[in-house]
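# turn this into a structure:
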Amino acid sequence: MKRLRLNTILLAGVSVVAFSGSALAQDADTAPEAQETAEQAIVVTGSRTISNGNNSPTPVTVIATDTLKDLRPTSLTESVQVLPVFSGSRSQTSNPSATGGVGGGNGVAAQLNLRNIGANRNLVLMDGRRVPPTSISNIVDADVIPQLLIERVDTVTGGVSAVYGSDAVTGVVNFITNKNFTGVKAYIQGGMSEYGDAGQMSAGVAAGSDLFGGRGHLTLSYEYRDDEGVDRRSARPWFNRPVVVGSGTVAAPYRLITNATLANLPFGGRITCTGVCPVNGQYFASDGVLSAFVPGTTYAGTPNTQVGGAGGYVDLTLKAEQRMHQMYGRFDFELGENINFFLVGSANYKRNSFYTDEVQLQNITMSRTNAFLAPSYQAQIPTATFTFNRMFAQPERANAVPESRQLMATLGLNGKVGSFDWNFAYTRGSSRLETLLRNNVNNQKLSAALDVVTNAGGQPVCYAATQAATAAAYASCVPLNLFGPTSASAAAIDYILDDTPYVAQTNQDDVIADISGSPFDNWAGPVTVALSGEWRKQTFESSSAASPVMYADCTNLRFNCTARNVTTGAGTFLYRQTFPASPQIKQSVWEVAAEANVPLLRDTAFFKSLDLNGAVRYTSYDTVGDYWTWKIGADWHLNDDLRFRGTISRDIRAPTLNDLYAPTSVVIVNNQDLLTGATNQVPSVNVPNPNLTAEIGKTWTVGGVYKPSFIPGLSLAVDYYSIKIDGAITTVQGFQANIQNGCNLNGVSLYCDLIVRNAAGTVTSWLVRPVNLAQIETYGVDFELNYNGRLFGQAFNLRGLAAWQPHIRYIQPSVPTIDQGGVAFGSTGLTSSPSVRLTGIASYAVTDAFKVSAMYRWRNRMKLWGDPTVVWAAGEGTVAPYGQMSLNLSYEFKPSTIGSAEVFLNIQNLFNAIPPAANAPGTSTSPGGFGGFAITDDPIGRFWTAGVRFRF
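As a prediction, the model looks like this:
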């Protein structure tokens, strides 16, 4: 039914709104339409003293929402990411995960990331006010923003902590609402991929009207989105399970292989036994029948991962499913001549669904007399037990279903006192995340179901059910037959799998007040100042039915269950996938700030104008102490054609509640121990660090804007930036190769403490901990070229945006510096960072009603990994460049004098460009799982969207 509905929409009409390149602009280069919008706006970006971005010393990129919906008519947050300044942002195709440090309950939340230095190092604002976080890690799921009434998006690409508050190390993304919208607008659209999947349907309506004789104004909007996603990576013919094998040494260099399988985990299961054992290494190619294993091609360093052969693999979600309801309302009322009241409320109800894992049964112990094993095979096994491995793909994959309820309400007043504008607002944000882990393996039940004996009646039963002390507890135990690809009964599968809920609540209260204006004029013009203060408090708490402190009861469970050791804490976890429960934890902060803009020169030789801008802020956290931040900037107009600007700033980012107090969480991982060469499934344990302090950033920018008067409509902006962050909060993972080497080769205790071994020297767990360890350095150049003119009497626009960011260095003591610049994959959630990112746009109005536009996005060749010490096989270690074209067509008509309509067709990835195969070291244990392509590339393929928009 869903696809029928989508096809109906697609056939309803075709055309696309032409891309209005004049609406995408960078501050002083803002084209006429966007510039007019920016100048009319009350809310400012980049400064609290300057009325718009045109004279801000900090680079500001402005993009109108009407432009965004034509660029990518999916979600606003996806559309914003066409700007090259964004890199490393996460979305529905970003290797979906739920558990672990990156997932945080919903790893497919819309996370905006400026320059790929971390989504929690830039601020997300709405109308200049901080949007409450939607998770313990201080990340904002930007889908909480009401999209239908957003007028434009301003992106500040520089450190502005002194202006907007802590955490604005790399900049600010400010969503500006249309507060004066009058009338009604609506849309309905549907889309589908070239492969007949990934269907999308969305619709929305917004209305605005003056009330009480013009003293009040009310705006309301509602949007619905339904995205089927793509629930298997194999749904794309180009996806051939690429992984990286080897150990990164001269003897076993890294190399990218495709068609990868796991030799030790065939779908029917494989026997390993010792002594004279004829069935050793054989596997169940069919139910109950052993066959000689068919090996593939293997490489040194990862002998269990092969090309081809009879091994198993996983097939996880390519794009998460999403269903969303989004509501917004704003009421303004003029209380008096110089005072206004406003109330704003928004709500977002979103449900995602994605598959996170197949059940991998590794090195489990089986009894030779297992009732499901044929007697002829039992007789060939010389020991009482044997080892069994199987990719247990017969049950449905582990399925994470995060459902979020995000509520945000603001109550405020604003007005004037003389020549000063003042604002006061209180914002309450409440985010509730309920993540249901479906098909979560209960390890205690699994252990019981695998130990199968024959009862007096000759029927297979669970051993624990035959023992007096545990018969009642395991009365419902259903024996599990693993000997074959489809050998397990539905009842046995149902017995070992549970659905485990996790519920997290994040709240934030935020009170902010500011006043700005011009107290006096100096020799060059009005001096403007702004004073502001803010107090906010954030709390978090969670509950979990599958906590990592829950252990299996191993009474009468003879195999595959280790009772918890009260001294070491080691033991078998009750569930394979866990979420930590947390009591309420909290953090509060207050800040005061001042900003001034001082004109120094006007209309003199070489100085049409010269302004100096400065800001200072004092921030006090009840958790990590007190900090000062500041910013100094200058804006120099040489003449009407040429302008120069520059800033230098000191910025901070405080550790999040997750960094400081997150409860211990556990994820089972497969990683190689470089000391012993062994690869085993062991827990990766995420632990907090309450001793963290804020990280300190220093940013400086310098640039220029050129608008030649002899070529009307042409402008060029170039800005250089440099960002250095000291004491950067870095999540250090004990299993990472550089950390292991820092311990094994250099004996650094900080790193060795992250590798937990038993008396025999075997790794029993890896620790993952945030520390103030690194220094992060990056620099680059942003370009924007714009031409707005006419061709054959019709509007013609060209625009090019580019970002060059050659290095993102993570400098840590006693280990090699990791450089993520121009790298496709990284640890701890770091994603693709092309060093060259381009977006080019051409738009032409063929007639007043019919418009055509095209957009081309390109990134350069990237390295697969940023560690300079690892060795790659000759010709390996990079991923080819990638680009894609989008086309937009639209036709507007006015069926009556009271409104207009527009039908459109949008084609993303017009030529169905295939992303080149790519992956990261460490992926050899899960072919068909993580990665397979760089996050910046398009894995969905050619995508058609058609619909109609109305305005009354």
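# only C-alpha atoms from now on, for both contacts and neighbour counts.
Noted.
# neighbours of D848, how many?
Burial measure for D848: 11 neighbouring residues, criterion other CA atoms under 10 Å.
# same thing with the one 4 residues further on?
V852 is surrounded by 22 other residues when neighbours are defined as other CA under 10 Å.
# how close does it get to Q812?
50 Å (CA to CA, to the nearest Å).
# mind checking how far stretch 631-648 is from the chain centre?
35 Å (CA atoms, centre = their mean, to the nearest Å).
# list the contacts of it.
The contact list for stretch 631-648, computed with CA atoms under 8 Å, 6 or more residues apart in numbering, reads 55-58, 160, 162-163, 606-616, 649-650, 698-709.
# in strands, which of those residues fall?
607-616, 649-650, 698-706 (DSSP state E).
# could you write me a ChimeraX select line covering just the buried ones among those?
In ChimeraX syntax, the buried subset of the ones in strands among the contacts of stretch 631-648 is picked out as below (16 or more other CA atoms under 10 Å):
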select :608,609,610,611,612,613,614,615,616,649,650,698,699,700,701,702,703,704,705,706
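# could you pull out the buried residues of the helix or strand harbouring G533?
If you go by DSSP states H and E, G533 is part of strand 525-544. The neighbour-count check on strand 525-544 (16+ other CA under 10 Å) flags 525, 527-544 as buried.
# what's the answer for stretch 842-851, then?
Per 16+ other CA under 10 Å, stretch 842-851 contains these buried residues: 842-846, 850-851.
# outside of it, which residues touch it?
Under CA under 8 Å, 6+ apart, the answer for stretch 842-851 is 16-21, 794-799, 852-855, 889-893.
# roughly how far is it from the heart of the chain?
On CA atoms, centre = their mean, the centre of stretch 842-851 falls 35 Å from that of its chain.
# another one to check against the first:
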Amino acid sequence: MSVLSHSVSVTALAGALLLASPALAQVAAPGDSDAAAQRSTAIAGEPIETPASTGDVVVTGSRIQRPNVASAAPITSVTAQDIRAQAPLNVEEVLNRLPQIAPDSQQNYQDSDGRQRIKLRSLGFERTLVLIDGKRLGTQNGQDTGIIPPSLLERVDVLTGGASSVYGSDAVAGVVNFILRPSFDGIRIDGNYSFYNHQNRDGTASQVARASGLASPRGLVNDGGRSDITLTAGKKLFDDKLSLMGFVNYRQANFVPYSARSTSACEVQQLSKDGPLSCATTSYAPGGFVRPGNVSDPASQPEFINNPDGSRTFVPYGQGTSNAFDRRGYPLQRDMERVNAGGFATLTLAPELELYGSAIWFEDTSYNRYPTRVLSSSSYGNQPFQVNCNNPFLSASQASALCGAAAGTTALAPLDVRYRFDNLPYTLDEYVNRGLRATAGVRGKVGTAWTYDVGGVYARNTQDVSYGDIPDFARVNNALNVVNVNGTPTCASGAAGCIPFDAFSAGNDGAVLNYLLAGNPATTRGVGTLWDVTANVTGDLGEYGITSPFADDGVAIALGAEYRKDSYRATANERFRQLNAGQDFDASQDVWESNIEVQAPLIQDKPFAHLLQANGGFRVSKYSTNPDTFTTWKAEGLWAPVRDLTLRASFNKAQRAPTVVEIRQARNISFGQQGGQRGDFCAPTRNADGTFNPPAASIDVCRATGLSDALYGSPTLICPDNSCTIRSGGFTADPETAYTQTYGFVARPSFVPGLTFSVDYYRIKIDNSLGYNDDNYYLDGCLRSGGDPFFCSGIVRDANGTLFASAANNPTSGFIRAGTTNYYRSLARGWDFQAQYTLDAGNAGRFDWGFTGSLTTLAGGQDSPIQPERNCAGYYGNGCGQLIPKWSHGLRTTWSSPDRVFNASLNWRHVGPLTNANNSGDAAIGGTPDRVQQTYYRVDAQDYFDLALTFNVNRQFALRVIANNLLDRVAPFVPNSYNISLARNNTIPQRYDSLGRQIAIGATVTF
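Modelled structure (predicted):
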């Protein structure tokens, strides 16, 4: 295996000397036919063939279909050959390489639920509308782009800018439209196999791990095998009037643990500014953690672990013992298995009447892994475990530490026990995602002026989660109450099957676990359903003489009506509710909409006006969950003074209605208490000797919360157990409104044939942003702002000034607010750049270059009217969770042989640097002088190179050899990575290749 590994590495590296691949984006020149639809050359990476006619041009961002369509908003297209050149397992891997999209990596971090969602401009998946062939993928709460096999894609269009007037709610950040292959005649097999080929080297993480007694791998590894195979069959019958196509797709990925990479040998933390690095620690020690006393008062109790030498003595926790949390069994790549199947049919009875329908189904299973443990008693509530003080497993010194004077008696002593079974397999949380999407409709032409399409979408996504079985609280208590019966430790309760739990020595063999487990895993199910019926009519009014006197083409119009019903149902078993509380719910929302869209060429083929065109759109929406009616609109303009240059501008008012889950979170009232530091900052803090310290907030801030000056600093304000009441819900969530603007130009200079490039500036402002804000949002905001009413209004005091109330009384005061609601403003600004150049070099072949880049100048928002704008572009930390570098780009170069039998494609991915917000110099994101860091505050720019070699052996067979991250670039080291990227593997896997070089072999065979 090592010889093979070495050969693969050398071969991949040698390939870097070759040239490389297809354009990332298709930039259509305004006034010309859509570039992607008009391509007639052989598609690289598949058998040479002439693509079948696609019929009407599919245009993202407009319902109007006409042959000379031009987009006034920037659209980036990823074509079929670009997709094949990456050997992706999921469509999210394709989109991750576009700078306009916030990358995601559901296969590469522990806490993923397996669903793949798209976030344009890092504004959240709820603000990105996802379509398949111009129709909605599914409901926002449940949709999963994993339903789409990459091998079926003809292209992906990404429109960055508001499009609610065309498509309805959710298109605030833009639209991603997956265009599937329209038809196929024959049998086709597409397959890819890939694996990771990585050289482990010593680095910061491995050094820290070894200092904590954890091993770190060295040398070359080959792992993470992934398979993807699709069988497609199609047939055209009755003189091509009936087209049938079906497919079956299977995808699979192997588990890769943290322990397979030196970069994740342990979870590295830096607990203080410029402090030392260390592995994350845990009280779930393999030798067993014990703390005497009640759960409600842990701070005053000593903490112990069992002495690893087996002497049945306690050792102070964290002193002279290794308490590093060994997460090396966590996944760098989750094991996953997915099956897709589907079919498509069209029946053309006449030009005026075509019936169509499709159905796609999928199911995938993936896992989260956790060390097998006996959980802390605090995981079940406020009651401690109990141990009898004459337990035979307790030595005299241990019994004295736990029971004091009661040692050796039958008395029960409260304690907390935590135990990790390193000798047992990890516990698995299983995520099963299923989806079904079906479409049906009728479309056609009426005369020469009109087309119509009346159809609908039914989509249903189900997620079943089964959390790994954990020990039952009552059984742990039974197993801790042990007596000596004829020299044999025996459960005092006599409960059936009870096995005594020796929690007081290291190296427990785990046999007791079978009893401790409840045998009833916690399970929950979420079901999202969409019914969407649309009726659209488009017309060319030029047929009736409605044409500008200075233009050749007439005014085009689109009229539409839509009914949509979104539903989401969540259920859970009793075990889940015991551990997580909450309630089952079934929520839905009905939407009625109508819209109009107009394209009006004003001047064509005149001096200084090759094209001057105005576009407009308007939509009216009514939601069953809101008494108001809402409107959206767009106004666009195109001016090409000469054929070579087109200026364009687009103005949109877009809206996003709250999803049904957000509506429930806003409306449903629940009360609870949060532990930790949720005390009243206007109350004094109590010292151990009973004296008090002054409040954390000033009297002016407390006055802004409605507190009288007389009560400032009063001990009566102290919340019980320092846990004030939190009220979640009871609010109205209105649709958020986005105003999006884009200005740019498209140039196709005639003196440089084959070159097209565009530059666009975008500006997005979202008012009344929808989001979930916990109690800290209001507490910290009120305190930091010095009494801003926007934040302080979330602190609702009782008549006596307190913030603790009885939930049973459903109080209207005496709580801190939390939940989904409208807050102030989200903002995004920047520049997009695209270019494409084709050079036919005759006998030297053909060169294609495709470039797309994005410069983000603002990513953030404004928390309140008097707060400064937060700009997180290029920063992370302090609430800057978007992880958006200021600049990123992709440049793909392809060389094709003169006979098009061979091509080589090299892609350069550049990700700009990221800096900790502490070092930003911007106080709005915490960049104050006292927070400036000297160590580990910056992630340098990263460059990745991907090579794809394609051999079009003949019209029936194509072979691909691909190396992604060709140079095996190691992901940058980022301590405290969980706080930044929800990953514990010391990097940001959404942004950077965390597994190293990937080698792929793919083939396409057509019969």
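# count the residues that sit near the aligned residue in structure 1 for V432 of structure 2.
Using TM-score structural alignment, the partner of V432 of structure 2 in structure 1 is E403. Residues lying near E403 of structure 1 (other CA under 10 Å) number 22.
# tell me if A34 of structure 1 really is in a helix.
Yes. Under DSSP: H, G, I helix; E, B strand; the rest coil, A34 of structure 1 sits within a helix.
# circling back: list the contacts of the match of V432 of structure 2.
349-352, 433-435.
# okay, and it sits in which element?
strand 398-417.
# give me the neighbour count for the closest residue to D357 of structure 1 other than its chain neighbours.
Nearest residue to D357 of structure 1 in three dimensions, chain neighbours excluded: A398, at 5.2 Å (CA to CA, 6 or more residues apart in numbering). As a burial measure, A398 of structure 1 scores 20 neighbours (other CA under 10 Å).
# and the longest strand for structure 1?
Max-length strand for structure 1 by DSSP E is strand 763-791.
# if you count neighbours, what's buried in that one?
Buried, per 16+ other CA under 10 Å, within strand 763-791 of structure 1: 763, 765-789.
# cool, and stretch 584-601 of structure 1?
585-601.
# in structure 2, what residues pair with that stretch?
Using TM-score structural alignment, stretch 584-601 of structure 1 pairs with 586-603 in structure 2.
# once aligned, what mean separation remains between the matching stretch and structure 1?
Here the mean offset of stretch 586-603 of structure 2 against structure 1 after fitting is 0.8 Å, by mean CA distance after the TM-score superposition for structure 1.
# helices of the stretch 151-300 of structure 1, start to end?
With helices called from DSSP state H, counting those that start in this stretch, the stretch 151-300 of structure 1 shows them at 161-164.
# same check, this time on the stretch 651-800 of structure 1
657-661, 737-744, 749-752.
# check the offset of stretch 222-230 of structure 2 from the chain's centre.
Distance, centroid of stretch 222-230 of structure 2 to centroid of chain: 22 Å (CA atoms, centre = their mean).
# where in structure 1 does that stretch fall?
The aligned range for stretch 222-230 of structure 2 is 196-204, by TM-score structural alignment.
# pull out the buried residues from that stretch.
Result for stretch 196-204 of structure 1 [16+ other CA under 10 Å]: buried residues 197-204.
# again with stretch 652-661 of structure 1
652-661.
# next one: stretch 441-455 of structure 1
Going by 16+ other CA under 10 Å, stretch 441-455 of structure 1 has these buried residues: 441-454.
# and which of these is nearest to V870 of structure 1?
Each of those was scored against V870 of structure 1 by CA to CA, and V441 proved nearest at 35.9 Å.
# mean deviation (superposed) between the host helix or strand of that closest one and structure 2, please.
Assigned by DSSP H and E, V441 of structure 1 falls within strand 420-441. When structure 2 is superposed, strand 420-441 of structure 1 averages 1.5 Å from its matched positions, counting by mean CA distance after the TM-score superposition for structure 1.
# one step back: need the buried residues of stretch 441-455 of structure 1 in JSON lines (columns: secondary structure and distance to L6 of structure 1).
Converted to JSON lines, the buried residues of stretch 441-455 of structure 1 look like this (DSSP: H, G, I helix; E, B strand; the rest coil; distance: CA to CA, whole Å):
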{"residue": "V441", "secondary structure": "strand", "distance to L6 of structure 1": "36"}
{"residue": "N442", "secondary structure": "strand", "distance to L6 of structure 1": "40"}
{"residue": "N443", "secondary structure": "helix", "distance to L6 of structure 1": "42"}
{"residue": "Q444", "secondary structure": "helix", "distance to L6 of structure 1": "45"}
{"residue": "K445", "secondary structure": "helix", "distance to L6 of structure 1": "43"}
{"residue": "L446", "secondary structure": "helix", "distance to L6 of structure 1": "43"}
{"residue": "S447", "secondary structure": "helix", "distance to L6 of structure 1": "46"}
{"residue": "A448", "secondary structure": "helix", "distance to L6 of structure 1": "47"}
{"residue": "A449", "secondary structure": "helix", "distance to L6 of structure 1": "45"}
{"residue": "L450", "secondary structure": "helix", "distance to L6 of structure 1": "46"}
{"residue": "D451", "secondary structure": "coil", "distance to L6 of structure 1": "50"}
{"residue": "V452", "secondary structure": "strand", "distance to L6 of structure 1": "50"}
{"residue": "V453", "secondary structure": "strand", "distance to L6 of structure 1": "53"}
{"residue": "T454", "secondary structure": "strand", "distance to L6 of structure 1": "54"}
